[in-house]
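# What follows is a predicted structure for the sequence shown.
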Amino acid sequence: MDHLDKLEAQSVYILREAYREFKSLCMLWSIGKDSTVMLWLARKAFFGHVPIPLVHVDTHYKIPEMIEYRDRLALEWNLNMIYGENREALERKLTFPDGNTDRLTCCKYLKSEALKHTLSGEWPRYRMDHELKHYVQDEGKEPYTGVIAGVRADEEGSRSKERYFSPRDKDNVWDVGDQPPEFWNQFKTDFAPGTHVRIHPLLDWTELNIWEYIEREKISVVSLYFNQGKGIRYRSLGCYPCTNPVESEARTLPEIIDELRSGKFSNIAERSGRAQDSEDGGGLETLRRDGYM
C-alpha cells in the first residue's frame, strides 16, 4: 500500500465506524475539494451508495458554479441531498454584503446558526426530489447528532486540535480542552446522551494528499480551483464577498500538484483568501467553538 492507499483505508474505516455507532448521522458537504473527496470515500465505503444524508448550509452568497455543481452531482449520484439556511437573517439583510454586520457576525448568522438549527431540525430543511429534480421542503424533523465533516488538521490552527470523533454539547458548542485521547487507532464512540459528535475522516490528510487523490481517482471538482487564463485560482472556496483567489498558473491537476510540491504556498495559509479568518485573529476558533465547521 502506498501513502494514499493507507489514508483511504483509514478514512473508509472511520466512515464505517461512524455509520455503525451513530444512528442519527449526516455528512456535511461544502462543495469544496475536501468534502467532495470525503463524499467519494463514502461511495467507496458503501459500495457506490451513500446511505447518509448530505447536508449543505446555503448562505445564498456561494459562487453560482458551486451550487450548480452541488445539484448536478446530487442528481447524478442519487444523493439524499438536503440544504438549510437562515431565512430570517437573509430577509432582514443581517449580512456583511448588505453592510449591516461585520464578517464574523455574518458567518455566525448564515453559517453557525443555520447549521445548528438545520442539524436540530428546528428550522426548515429542503431535500432534493429526484423525480421533480428540484428541492422541496423536507417533512423530516429528526435531529442529526452525528455529523461527518471534511476537516483536515493541517488546514488551519483550530482544526489541528480536533479528534477523529470530537464531542460537542447539545448546543453544538465545542470545548477544545475536553477532547478524548486517540491512540493506536482506538477511538471513543460512546458518549453521554445529548452529546453531538463531529466525525472527521480526513483529519490526517494534507492539501497535497487531497489533490493527489483527486488526480488518481479522477474526481470531478469545481473549475474555480484552476487558472482559467487570468493567472488566478482558488485554493479554498466560500462565499464570494469574502473569498479571494491566489496568483497561480496551474490549469490542470498535475500543475496544481507540482505547484504545491514546489513550496510556493509553504508559508501561505490555505485559507488565506478567506477574509473572515483574518477577522477572527487569523484562525477560526471563535466561530468553531460556536458550531462552525
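Nice, I can see it.
# hey, let's count contacts and neighbours off CA atoms from now on
Noted.
# The residue lying closest to G150 once chain neighbours are set aside: how many residues sit nearby?
The shortest distance from G150 to any non-neighbouring residue, by C-alpha to C-alpha, 6 or more residues apart in numbering, is to S35 (4.8 Å). S35: 20 surrounding residues under other C-alpha atoms under 10 Å.
# go on, the one 4 residues further on?
Here the neighbour count serves as a burial measure; for L39 (other C-alpha under 10 Å) it reads 22.
# what sits against it?
29, 50 (C-alpha atoms under 8 Å, 6 or more residues apart in numbering).
# Tell me if it really is in a helix.
Yes: according to DSSP: H, G, I helix; E, B strand; the rest coil, L39 belongs to a helix.
# so who does the residue nearest to G150 touch?
28-29, 149-150.
# if I look at it, how far off is V176?
Counting by C-alpha to C-alpha, to the nearest Å, the separation of S35 from V176 is 23 Å.
# wait, T243 sits on L237?
Yes: T243 lies in contact with L237 (C-alpha atoms under 8 Å); the separation is 6.8 Å.
# who touches both of those two?
What both T243 and L237 touch, as defined by C-alpha under 8 Å, 6+ apart, is an empty set.
# These two: who's more crowded?
The neighbour comparison of T243 against L237 (other C-alpha under 10 Å) goes to L237, with 23 against 19.
# Which parts of the chain are helices?
Listed in chain order, the helices of the chain (DSSP state H) span 3-21, 33-45, 64-76, 87-91, 103-107, 114-120, 207-217, 253-261, 275-279, 285-289.
# The first one: which residues count as buried?
Spelled out, that is helix 3-21. 7-12, 14-15, 18-19 (16 or more other C-alpha atoms under 10 Å).
# Could you point out which of those residues is nearest to Q276?
S11 (29.1 Å; C-alpha to C-alpha).
# gap between that closest one and E21?
On the measure of C-alpha to C-alpha, S11 and E21 end up 15 Å apart.
# and if you look at V12?
For V12, the distance to E21 - C-alpha to C-alpha - is 14 Å.
# likewise C239?
Applying C-alpha to C-alpha to C239 and E21 gives a distance of 34 Å.
# ditto for T101
40 Å.
# Can you give me the neighbour number for the residue lying closest to W205 once chain neighbours are set aside?
Distances taken as C-alpha to C-alpha, 6+ apart place R152 nearest to W205, at 6.1 Å, with adjacent residues excluded. Other residues near R152 come to 20 when the count uses other C-alpha under 10 Å.
# What of G273?
Residues near G273, counting by other C-alpha under 10 Å: 20.
# quick one, which of the helices of the chain is nearest to M128?
That would be helix 64-76 among the helices of the chain, by C-alpha to C-alpha, at 7.7 Å.
# Check it against this one:
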Amino acid sequence: MDRLDYLESNSIHIFREAFNQLKKPGMLWSLGKDSNVMIWLARKAFFGHVPFPVIHLDTGAEFPETYEFRDRYSKEWALNLIADSCPDISRTDETLPPASRFAARKSEGLKQCLKDYGFDGLITGIRRDEQSIRAKERIFSPRNADGSWNFRDQPPEFWDQFNTIIPPGGHLRVHPLLQWTELDIWRYIAREHIPVVSLYFARDGKRFRSLGEIGITEPIDSEAATIDEIIEELGLLKTEERAGRTMDHESEDAFERLRSSGYL
C-alpha cells in the first residue's frame, strides 16, 4: 500500500467510525481543496452518497468563482447543502485585529448552525501541517458547550482508539485529513481527478495557495497553471501554506484565540 492508499483507507475508516458514533453529524465545506478531497472521500466511504448535511458557512465575501463552484458541485454531487449566512461582524470580539475579527464571523456562524440544526458532531478538513496550533488537534476532538477548545488538554489517541465521548451540551470535531499534508492533497487530487476552484491555478503570474474570503486572502506569485505544476512548485516553496491569509500575520496569538474559541 502506497502513502495515498494508506491515507485514503484511514480517512474512510474515520468517516465510517464518525457516522457510527454520532447521532447527527454534519460536514463543513469551505469549498477549498481540502474540503473537496473530504467530500470525495465521504462519497467513497458511503458508496457514492454523502449521508449527512454539508455546511458552507457563508460570509457573503467568497470569490465569484467559489460560489459558482459551490452551486455546480452541490447539485452534481447531490449534496444536502446548508448555506446559511454568518452573523454580522458586530457579533464578534471587537478586541481582535480586523482580518481575524472578520474571520470570526465563521465562528459565530458555526455556533448558530449548531444551535439551529442540533449537530452533535462536525466533520472538518483541517490538517496538522497547515498551521502550528492545528498540530495539537486530535482526530476526534471534543468541544465544550460554547464551542471552545482546550488545546492544552487533549485526550490521547493510541492505536486508532478514539475518544467519542461528547461533552455535556457540546459536540465532537472529527478530522479525517489530519494526517495528510498539502502535497498529499494535491497528489490525491491529481490521482483522483477531483475538481477544485479555478483560483488555485495561476493567472497573470498569481494564484491562491490557500483560499479564503475576498479582502483577507492574498494570492502568491506563481506560474503553476496545472496540478502537476503545483506539485512541482510545492517542492521548491519555502513559505508557509497560509502565507496569503492576512489574519495569520496580524498578531502572534490571533489565530490561537480564534481556534480556542471555536474557529475552524
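Thanks, I have it. No experiment lies behind these values; they were computed from the predicted model shown.
# Now for the aligned partner of E240 of the second structure in the first structure, how many residues are close by?
The alignment partner of E240 of the second structure in the first structure, by TM-score structural alignment, is A269. A269 of the first structure has 15 neighbouring residues, counting by other C-alpha under 10 Å.
# the strands in the stretch 101-250 of the second structure, which residues?
121-123, 140-143, 171-174, 206-207, 220-221 (DSSP state E, counting those that start in this stretch).
# elements contacting the fourth one?
In terms of contacts (3 or more C-alpha pairs under 8 Å, 6 or more residues apart in numbering; DSSP states H and E), strand 206-207 of the second structure is packed against strand 220-221.
# what range in the first structure does the strand it packs on sit on?
Against the first structure, strand 220-221 of the second structure falls on residues 246-247 (TM-score structural alignment).
# What does I14 of the second structure correspond to in the first structure?
In the first structure, I14 of the second structure lands on I14 (TM-score structural alignment).
# wait, doesn't its match sit right on L202?
No: the criterion here is C-alpha under 8 Å, and I14 of the first structure misses it with L202 at 9.2 Å.
# check contacts around F208 of the second structure.
199-202, 218-220, 244.
# how about it, what's its partner in the first structure?
F208 of the second structure maps onto Y234 in the first structure, by TM-score structural alignment.
# how far away is that match from A250 of the first structure?
Y234 of the first structure is 10 Å from A250 of the first structure, by C-alpha to C-alpha.
# tell me, what's touching these two both at once?
Common neighbours of Y234 of the first structure and A250 (C-alpha under 8 Å, 6+ apart) are F226.
# what sits against T164 of the second structure?
By C-alpha under 8 Å, 6+ apart, the neighbours of T164 of the second structure are 21, 140, 142, 172.
# As TSV, the buried residues of helix 3-21 of the first structure with distance to E85 of the first structure would be great.
Shown next, in TSV, are those (distance: C-alpha to C-alpha, whole Å):
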residue	distance to E85 of the first structure
L7	33
E8	32
A9	34
Q10	32
S11	29
V12	30
I14	28
L15	26
A18	26
Y19	26
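# Pull the number of nearby residues for the nearest residue to W40 of the first structure once chain neighbours are set aside.
Nearest non-adjacent residue to W40 of the first structure, counting by C-alpha to C-alpha, 6+ apart: I219, 7.8 Å away. Here the number of neighbours of I219 of the first structure (other C-alpha under 10 Å) works out to 13.
# Ok, K218 of the first structure next?
Counted with other C-alpha under 10 Å, K218 of the first structure comes out at 10.
# Please determine how far the corresponding residue of the second structure for it is located from V37 of the second structure.
Under the alignment (TM-score structural alignment), K218 of the first structure maps onto H193 of the second structure. Separation of H193 of the second structure from V37 of the second structure (C-alpha to C-alpha) stands at 10 Å.
# Likewise for L211 of the second structure?
For L211 of the second structure relative to V37 of the second structure (C-alpha to C-alpha), the value is 14 Å.
# Quick one: residues contacting the residue nearest to W205 of the first structure.
159-160, 200, 202-206.
# To which residue of the second structure is it aligned?
By TM-score structural alignment, R152 of the first structure lines up with R127.
# any idea how far that match lies from I133 of the second structure?
In terms of C-alpha to C-alpha, R127 of the second structure sits 10 Å off from I133 of the second structure.
# for E232 of the second structure, same thing?
Taking C-alpha to C-alpha, one finds E232 of the second structure at 27 Å from I133 of the second structure.
# closest to H134 of the first structure out of the helices of the first structure?
Using C-alpha to C-alpha, the nearest of the helices of the first structure to H134 of the first structure is helix 64-76, at 8.5 Å.
# Relative to the second structure, what is the average displacement of that closest one?
Compared with the second structure after fitting, helix 64-76 of the first structure has a mean deviation of 0.8 Å; criterion: mean C-alpha distance after the TM-score superposition for the first structure.
# how big is the angle separating that helix from helix 33-45?
10 degrees (axes from the mean of the first three to the mean of the last three C-alpha atoms, to 10 degrees).
# Buried residues, helix 64-76 of the first structure. List them.
66-67, 70-71, 74-75.
# now swap in stretch 159-172 of the first structure and tell me
159, 162-169, 172.
# For it, give me every contacting residue.
Outside stretch 159-172 of the first structure, the residues that reach it (C-alpha under 8 Å, 6+ apart) are 14, 116, 151-154, 174-176, 179-182, 187-189, 191, 194-201, 203, 290-291.
# And the buried ones among the residues you listed, selectable in ChimeraX?
This is how ChimeraX selects the buried members of those, with burial counted by 16+ other C-alpha under 10 Å:
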select :14,116,151,152,153,154,174,179,187,189,195,196,197,198,199,200,201,203,290,291
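# Widest-spaced pair of the buried residues of stretch 159-172 of the first structure?
Longest span within those, C-alpha to C-alpha: R159 and D169, 17.7 Å.
# re earlier: spit out the contact partners of the match of K218 of the first structure.
No contacts exist for H193 of the second structure under C-alpha under 8 Å, 6+ apart.
# and if you look at T66 of the second structure?
31, 197.
# How much space separates the match of I14 of the second structure from P201 of the first structure?
For I14 of the first structure relative to P201 of the first structure (C-alpha to C-alpha), the value is 6 Å.
# just T118 of the first structure next, same as before
22 Å.
# Spit out the contact partners of the residue nearest the centre of the second structure.
Residue closest to the average C-alpha location in the second structure (C-alpha atoms, centre = their mean): G125, at 3.5 Å. Under the criterion of C-alpha under 8 Å, 6+ apart, the neighbours of G125 of the second structure are 28-29, 34-35, 38, 175-178.
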